[in-house]
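Chemist: got a predicted structure plus its sequence, pasted below:
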Amino acid sequence: MNPLPVVVIGAGPIGLAAAAELRERGLPPLVFECGSTAGAAISEWNHVRLFSRWSELVSPAARRLLEQNGWRSPDAETYPTGRQWRDLYLGPLASALGDAIQFDTEVIGVARRGRDLVVDAGRDTEPLSIHLRHRDGTEDRVFAQAVVDASGTWGTPNPLGGEGLPALGEGAVGTAIRYRVPDLDDPAVRAQFAGKHTVIAGSGHSALTAIVALSGLAEQAPSTRIIWAVRRGNVGSAFGGGEADELPARGALGLRAKKAVEDGLLRVVTGFRTAEVTTTPSGQLVLASDAGDRIENVDNVITLTGFRPDLSWLSEIRLGLDPVLQAPVELAPLIDPNVHSCGTVYPHGAKELRHPEPGVYLAGMKSYGRAPTFLAMTGYEQVRSIAAELAGDHDAAARVELILPETGVCGGAGVFDEADADAADTGETEAGCCGAPTPELITLSAPSGNTCG
């Protein structure tokens, strides 16, 4: 199978880094991207500024390839927007990789040639079969010696519903519920939020970004109302490590969100796990929890509750996934938010990412399954190790070549809405070790009767 290419799925930052690593190792990469350009998913959040510097956003192998083509890196200490990351780095990188990338080509299935999931024979000798659908609707397949799935999770956001399924009625309200940070620099989008009542659901960095953006709008349009609805019992650690964060811009984001709360630009509702969404005769929304609490007269909901991997087109591949996180079984304990939330993950590579199916790797955000807080540097280290493994350089594959920055946030309660047991015993909150203050909270009392909305 050596003459066959290594198929990389996705032409985002991690997929293109994988292609650069493979080419440097003398392995022929073949990248399939369902979008029309490199970083197609990033184009949907062009307006968002990253909290990683340029020095942390360029893959080492990609840099070497680009510099051979005369590329000059942006200022290493500045923070790009999504658009800048795409235009100044991913676009030139895709051009440098040339015909190794096929755009407008969707991977609709991966299997072992001539075998379905049940058949044992030939799984280590037959090539992988990648089924494709092109933009014009035609389908074909190619064979590969290995597959690196770096397709990400952007296309499968988690729902508003607190059970992992859409809340009752969630799918019937149309664009009133969004699953992305809105671009308030767009006048049409801005008009949909100015003077309106918006609920932000979620407690990760995307939610903090939305809080900062909407709070700025509320200062200019005082009739704008914002509620931050979180499933946790407190939000102390959601603000991050502040000045203790080793990524300063990430820490600053949390501090700005915290200040918005302290300044009264939004209200916080904790322990709210949405069970049902209904629409009033006036067209506004009502969110209801299983506890009977309600958030009423809502015009917009920004749901930023994380993402999950789409595994549907890998159904004929033997994957070894953790049943909780849907991440590779050896990686899952390192990133499980139910166990820790310190934000630092031991660098890992081919060993932790391999599956029972020979030659198959999930890399990048998709390798994290449902776990949050993924850094581009993590993905670059993953694909460096995978390329070394596929090239037979097992020593390089096992070698750690990265130290990840810590968030400065410590705790053990993870994503659920209870404080860590040890912290409760000592009278500390989840944010106790890092000193992130708890904002003033409001409580929504349950109305009499069952309102279902």
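Modeler: Everything's here; your move. Numbering: from 1, shown residues only.
Chemist: could you use CA atoms for every contact and neighbour count after this?
Modeler: Noted.
Chemist: my read is Trp228 is in a helix, agree?
Modeler: No - looking at Trp228 with DSSP: H, G, I helix; E, B strand; the rest coil, it is strand, so not inside a helix.
Chemist: what sits against it?
Modeler: Val199, Ile200, Ala201, Gly202, Ile211, Leu266, Arg267, Val268, Val269 (CA atoms under 8 Å, 6 or more residues apart in numbering).
Chemist: and of those, the nearest to Glu246?
Modeler: Top of the list for closeness to Glu246, among the contacts of Trp228 and by CA to CA, is Ile211 at 21.9 Å.
Chemist: still on that earlier bit, with secondary structure, neighbour count and distance to Phe416 added, can I get the contacts of Trp228 in TSV?
Modeler: Below are the contacts of Trp228 laid out as TSV (DSSP: H, G, I helix; E, B strand; the rest coil; neighbours: other CA atoms under 10 Å; distance: CA to CA, whole Å):
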residue	secondary structure	neighbour count	distance to Phe416
Val199	strand	26	20
Ile200	strand	26	17
Ala201	strand	26	14
Gly202	coil	22	12
Ile211	helix	27	21
Leu266	coil	22	22
Arg267	strand	19	20
Val268	strand	20	16
Val269	strand	23	15
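Chemist: for those, which one is nearest Gly254?
Modeler: For the contacts of Trp228, the nearest to Gly254 is Ile211 (9.8 Å; CA to CA).
Chemist: next up, a structure to set beside the first:
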Amino acid sequence: MKRDLSAHPTAILGAGPVGLAAAAHLAARGLPFLVFESGARIAEHFESTRHVALFSPWRYNIDKAARALLTAEGWLEPELDKLPTCGEVIDEYLRPLSQLPAIAPFVRLEHRVVHVARAGFDKLKTAGREHAPFLIRVTTADGTRDVLASAVIDATGTWSTPNPLGANGLPAEGEREHAAHFAYGMPDVLGTQRARYAGKRVLVAGAGHSAIGTLIALTKLAEEAQGTEVHWALRGHNFERILGGGSNDGLPARGALGARVKNLRDTGRLHVHADFKISAVRSGAHGFTIEGMKNESARYAVHDIEEVIVATGARPDFSLASELRVKLDPWIESTEALAPLIDPNVHSCGTVRPHGHRELAHPEKGYYALGAKSYGRATNFLMATGFEQARSVVAAIAGDMAAADDVQLELPETGVCSTQWSEDSSACCTKAAKVEPAPKSSCCGGPPVKRADACCVKDEVAKDSGASGCGCGPAKTRETGEKASTL
């Protein structure tokens, strides 16, 4: 028997930037919703990075539906070309958004969603499943209760499940035993955590923007606090790829991060440990020793480390959806349709192909993971991507398929292809070392126009002509089931 799901709200899990954007789109369409936030305030995970300056200006950090609702209530938008901190995004945008009359009554703080299922159906049962409402099990200060929902937008992110220090994806031996001296993500080393790191030998692990931003902050601390020593552990050695596109980057502040940390490396203010695959943390006479392999074959160790900051990214936790029919790509852990568009082993330039409800859909009809969680273990996520995801998915929930399918996403390029720089080559195309680098405004011609299996325009043109590709990407595509070979 088909049930009328319109009697139930859409459940939004997480009151961060993408979750609140989804709420704004639902409110704009007059659709009922509830937002469940595990923290005592909105954007609890985002709050932990309030000290961090974003490299994307305000224009990329404000959802269109949210802007319309805010403006109608007299909100004045900030200067669009200014670079905000995470704290400013919360204070000047997210909190006012959450307090709007169209949203505030439907936000439930300190409501932790622990399970999502289909009411009356376990994972095995199929017949009639899509007509049953979702059952959202929530824990609160007053106990556990179940809430029914017509659809689920999971915007819980990945911040609470950081990747470990160990190079093989598992915690390094001794990592948990030394947990008191480990921090994950981007601690406020120049502010609230200053006393913890001042005068210490600190090792930062990771090669992304979080690691680079933390290294820059620590070297500033070292200038102010005598005895502070900064070590940088990274698993690769190709700094051209790691440090990014510099002045070619469509977001100048993002490009400047790489340039600044390159200067710190070149002037000796960073102790760099490249090609270091960490496997163990051991107690020593003065602090502890970080052990692993160097260049895949030689034992290597960094001694007398007192604090470790692990900035190696994060991964999604789908345990709350264990009773749903969720289908994930085996290594990216996004949906299978989205994975080819974001796989860092394959794609270039940091520019993501437009994608919406179709790429985000799971076999469990009505369940969508949005935001950073939708990217699985891939790290090239920007808020603007999540806003367009929310717009498309809400349109699909509303039954407006024309709007849902009209996905448009314009993101600034990084100025460097992720597959452009192999660990052994500095050529733009790894199989054609004599090819000149692409113009400043475009990497290997820019992102592909229509092919999900292409890494750039050059690759797309080559494949359209029947060739295997231009050489920018891996020798074998994702469809072969093999990983890319250029990283």
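Modeler: Received the coordinates, thanks. Everything numeric here is computed off the predicted structure, so don't read it as measured data.
Chemist: how close does the nearest residue to Leu266 of the first structure once chain neighbours are set aside get to Ser95 of the first structure?
Modeler: Nearest residue to Leu266 of the first structure, sequence neighbours excluded (CA to CA, 6 or more residues apart in numbering): Ile226, at 4.8 Å. Distance of Ile226 of the first structure to Ser95 of the first structure, given as CA to CA, to the nearest Å: 43 Å.
Chemist: ok, Ala18 of the first structure next?
Modeler: Distance from Ala18 of the first structure to Ser95 of the first structure, by CA to CA: 15 Å.
Chemist: those two: who's more crowded?
Modeler: Ala18 (37 against 14; other CA atoms under 10 Å).
Chemist: so stretch 204-221 of the second structure matches what in the first structure?
Modeler: Aligned by TM-score structural alignment, stretch 204-221 of the second structure falls on residues 200-217 of the first structure.
Chemist: check stretch 389-404 of the second structure too.
Modeler: Using TM-score structural alignment, stretch 389-404 of the second structure pairs with 382-397 in the first structure.
Chemist: tell me which residues of the matching stretch are tucked away?
Modeler: 382-391, 394, 396-397 (16 or more other CA atoms under 10 Å).
Chemist: what does it contact?
Modeler: Counting by CA under 8 Å, 6+ apart, 14, 17-18, 21-22, 25-27, 348-351, 359, 361, 363-364, 398-399 sit against stretch 382-397 of the first structure.
Chemist: just put the buried residues of stretch 382-397 of the first structure in a markdown table and tack on secondary structure and distance to Ser206 of the first structure.
Modeler: Formatted as a markdown table, those follow (DSSP: H, G, I helix; E, B strand; the rest coil; distance: CA to CA, whole Å):
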| residue | secondary structure | distance to Ser206 of the first structure |
| --- | --- | --- |
| Gln382 | helix | 24 |
| Val383 | helix | 25 |
| Arg384 | helix | 28 |
| Ser385 | helix | 29 |
| Ile386 | helix | 29 |
| Ala387 | helix | 31 |
| Ala388 | helix | 33 |
| Glu389 | helix | 34 |
| Leu390 | helix | 35 |
| Ala391 | coil | 37 |
| His394 | helix | 37 |
| Ala396 | helix | 35 |
| Ala397 | helix | 32 |
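Chemist: what are the ranges of the helices in the second structure?
Modeler: 17-28, 44-47, 64-72, 86-89, 95-98, 194-197, 209-224, 239-242, 252-266, 339-342, 357-360, 383-397, 401-405, 457-464 (DSSP state H).
Chemist: and the match of stretch 389-404 of the second structure, how far out from the chain's middle?
Modeler: In terms of CA atoms, centre = their mean, to the nearest Å, the centre of stretch 382-397 of the first structure is found 25 Å from the chain centre.
Chemist: likewise for stretch 77-96 of the second structure?
Modeler: Worked out by CA atoms, centre = their mean, stretch 77-96 of the second structure lies 19 Å from the chain centre.
Chemist: give the aligned range of that stretch in the first structure.
Modeler: Going by TM-score structural alignment: stretch 77-96 of the second structure matches residues 73-92.
Chemist: got the contact list for Arg256 of the first structure?
Modeler: Contacts of Arg256 of the first structure (CA under 8 Å, 6+ apart): Val212.
Chemist: for Leu215 of the second structure, see how far away the alignment partner in the second structure of it is.
Modeler: In the second structure, the residue paired with Arg256 of the first structure according to TM-score structural alignment is Arg260. Distance, Arg260 of the second structure to Leu215 of the second structure, using CA to CA: 10 Å.
Chemist: hmm, back to that, could you turn the buried ones of the contacts of stretch 382-397 of the first structure into a PyMOL selection?
Modeler: Selecting only the buried entries of the contacts of stretch 382-397 of the first structure in PyMOL, with 16+ other CA under 10 Å as the criterion:
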select buried, resi 14+17+18+21+22+25+27+348+349+350+351+359+361+363+364+398
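Chemist: that older thread, just send the helices of the second structure back as a markdown table, with distance to Asn168 of the second structure too.
Modeler: What follows is the helices of the second structure, written out as a markdown table (distance: least, CA to CA, whole Å):
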| stretch | distance to Asn168 of the second structure |
| --- | --- |
| helix 17-28 | 31 |
| helix 44-47 | 26 |
| helix 64-72 | 41 |
| helix 86-89 | 31 |
| helix 95-98 | 39 |
| helix 194-197 | 27 |
| helix 209-224 | 19 |
| helix 239-242 | 19 |
| helix 252-266 | 26 |
| helix 339-342 | 21 |
| helix 357-360 | 28 |
| helix 383-397 | 29 |
| helix 401-405 | 39 |
| helix 457-464 | 31 |
